[in-house]
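> everything below, folded, please.
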Amino acid sequence: MAALENRPFVKMNGLGNEIVVLDLRDAPLPVPPAEARALAREDVLPFDQIMALYPPKSEGTRAFVRIINADGSEAGACGNGTRCIALYEAGRTGDNHVVFESVAGLLDCTVAPEGITADMGVPHFGWHDIPLAGPVADTRAIELQAGPAEAPVLRAPSVVNVGNPHAIFWVHDIEAVDLGRYGPELEHHPVFPERANISAAQVVSPDHIVLKVWERGAGLTKACGSAACAAAVSAARIGLTGRRVTVTLPGGDLVIDWRESDDHILMTGPAVFEFDGRLTAAMLDAPTGVGAA
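Reported below is the predicted structural model:
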């Protein structure tokens, strides 16, 4: 019997970032990587992340959240998923202010008609915090490129940790960048010992960034909240924008405010319910040779 068989799930999305919510607070089962990969199949229940809710560890929080990618690996943060579970919990309890906890820290969320705001904490810019494989002089631009050596398509990214490692490549024409081609290579580059989320970002104006994201463990995605936060703070850090920007992703817009008073990143955007159901053995059982641990 599959570990998660017969468990209820809720399918949601944040800007097209496909999220499965598993509320395991009454039965704190692990999410086996093989079952996650089986579930993520295109003909089953494709998702970018599972947000698995476990009994709270800290007073005042609603749940401890584990974030599982489509490839079965675990992530430290998922901004779009955080907004989804905030809406889920608000719908379940009627409370418009909820706090969760993850390996990256506390996630303070407010649900309002104009959008859901999640406090994503403070960014970390030290090479060892990201982490990188070794010291670099300045994480605002590191030596890394993709494409032909004589004419690289992507080069000198800003790097930052916003719950996950992120590399942001600044480009002049985002539509000309085939991130699906270069994303896998860069995600697994030796400079990133824990892999990294790879973004191509075009600064349109001091308050507007257009972003494409290759997400660690999920691939090309319509939206990635932590990547939007990473791009926003990195752009402000090198003087390309102010501290409050709109980030446009293929799935839509997020408003990112890098609060000056305490350096916390506030992300505001939508989340929606799609459907719910129960996991079955067939959904969780991969064919022979697929999804093995």
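
> drop to CA atoms for contacts and neighbour counts, all remaining ones
Fine.

> looks to me like T82 is in a helix.
Yes. The assignment for T82, made by DSSP: H, G, I helix; E, B strand; the rest coil, places it in a helix.

> give me every residue that touches the nearest residue to it once chain neighbours are set aside.
Of all residues not flanking T82 in the chain, A118 sits nearest, at 7.0 Å (C-alpha to C-alpha, 6 or more residues apart in numbering). Residues counted as contacts of A118 (C-alpha atoms under 8 Å, 6 or more residues apart in numbering) are 79, 82-83, 107-110, 266-268.

> format these as a markdown table; extra columns: neighbour count and secondary structure.
Putting the contacts of A118 into a markdown table (neighbours: other C-alpha atoms under 10 Å; DSSP: H, G, I helix; E, B strand; the rest coil) gives the following:
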| residue | neighbour count | secondary structure |
| --- | --- | --- |
| G79 | 27 | helix |
| T82 | 28 | helix |
| R83 | 29 | helix |
| L107 | 22 | strand |
| D108 | 19 | strand |
| C109 | 25 | strand |
| T110 | 19 | strand |
| L266 | 21 | strand |
| M267 | 26 | strand |
| T268 | 25 | strand |
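
> how near is the residue nearest to T82 to I198?
22 Å (C-alpha to C-alpha, to the nearest Å).

> and this one, so I can compare the two:
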Amino acid sequence: MHGIGNDFVVLDCREHAFALQPAQIRALGDRHTGVGFDQLISIEPPRDPSCAFYYGIWNTDGSPSGQCGNGVRCVAAWLHRAGALAIGELVMIESPSGPVTVRLANAHEVTVDMGEPVFEPAGIPLLADSMADHYEVVVDNRTLVFGAVSMGNPHAVVTVNDLADPALEQLGPLLTAHASFAEGANAGFVQRVDRSHLRLRVHERGAGWTRACGTGACAAMAILHQRGEVSDSVTVELPGGKLRIDWSGPGHPLWMSGPAAFVFEGEWPVSALSG
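Sure thing, here's the model as predicted:
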């Protein structure tokens, strides 16, 4: 499946426990010798009895992820196709970072309550003395000014004038791995077109540059909203397509809306991943 180009392998683990090891996940994620994906998602019975299902998330390198905005929309569309989620129904499902609420507008358009952004450094986590609208780090002998937030996973967002600047190709991986982020970070580079329109590229920890990052779109909007630079409803344009992000500010949940698409399905024996 994919959500505006952010692509996933979705595994039905409702009756069979997820048992892949990191090396097997990497083998499945290889785009030349496996299937290929930005993240692998498992759909499982809930751990939290207040939720209908649980979904796990793993990056291409086999590392776990706490949240995936484009992925949760695909989970909702998958559950609808499986007969477990009706159009218009509000359903709470459990992510590694906690419950989220989803609602299908139709079979391929999903709105997700992504919760409230977390700006406190300890909750990101970010090594900083206090919460601020702007932070600075030195990367590749240049000072980068960024905002930081957690949307269930850590994000650093840098405002730029040109998303085609070739320097970003090197700065993205360096910011992702910067020592200021104890668990790494998704590095977003955002261009503000106007108060209701952003353009964005994201280098994701564990996956690299992706065509779209749902939590990255949420993070960029939230950080600029905190600074008073955008409205309560914003279109975020990524290389793979557009998302709508709605947030009224502190004390309110942030909502993300966008498409989810099926690409193909099949079966792969676990024994094929042992090598």
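
> how alike are these chains, TM-score-wise?
The TM-score (TM-score structural alignment, normalised by the length of the second structure) is 0.93; 270 aligned residues with a C-alpha RMSD of 1.7 Å.

> want to try CSV for the contacts of A118 of the first structure, with distance to R66 of the first structure as columns?
Shown next, in CSV, are the contacts of A118 of the first structure (distance: C-alpha to C-alpha, whole Å):
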residue, distance to R66 of the first structure
G79, 13
T82, 11
R83, 14
L107, 12
D108, 16
C109, 17
T110, 20
L266, 21
M267, 20
T268, 21
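
> how about the helices in the second structure?
22-29, 69-81, 168-176, 214-226 (DSSP state H).

> helices or strands next to the first one in the packing?
Spelled out, it's helix 22-29 of the second structure. strand 39-44 (3 or more C-alpha pairs under 8 Å, 6 or more residues apart in numbering; DSSP states H and E).

> whereabouts in the first structure does the strand it packs on align?
Using TM-score structural alignment, strand 39-44 of the second structure corresponds to residues 49-54 of the first structure.

> just stretch 7-18 of the second structure next, same as before
Going by TM-score structural alignment: stretch 7-18 of the second structure matches residues 18-29.

> contacts for the matching stretch, please.
3-4, 7-13, 46-55, 63, 81, 84-85.

> so which bits of it are buried?
18-24 (16 or more other C-alpha atoms under 10 Å).

> tell me how far it lies from the chain's centre.
17 Å (C-alpha atoms, centre = their mean, to the nearest Å).

> try stretch 252-263 of the first structure
Distance, centroid of stretch 252-263 of the first structure to centroid of chain: 16 Å (C-alpha atoms, centre = their mean).

> in the first structure, what sits opposite G147 of the second structure in the alignment?
By TM-score structural alignment, G147 of the second structure lines up with S158.

> isn't its match right up against Q145?
No. Using C-alpha atoms under 8 Å as the test, S158 of the first structure is too far from Q145 to be in contact (11.7 Å).

> of the helices of the second structure, give the one that comes closest to F264 of the second structure.
helix 69-81 (12.1 Å; C-alpha to C-alpha).

> so stretch 216-230 of the first structure aligns onto which residues of the second structure?
By TM-score structural alignment, stretch 216-230 of the first structure lines up with residues 205-219 in the second structure.

> returning to that earlier point: quick check: the match of strand 39-44 of the second structure compared with the second structure, mean distance?
Mean deviation of stretch 49-54 of the first structure from its aligned counterpart in the second structure after superposition (mean C-alpha distance after the TM-score superposition for the first structure): 1.1 Å.
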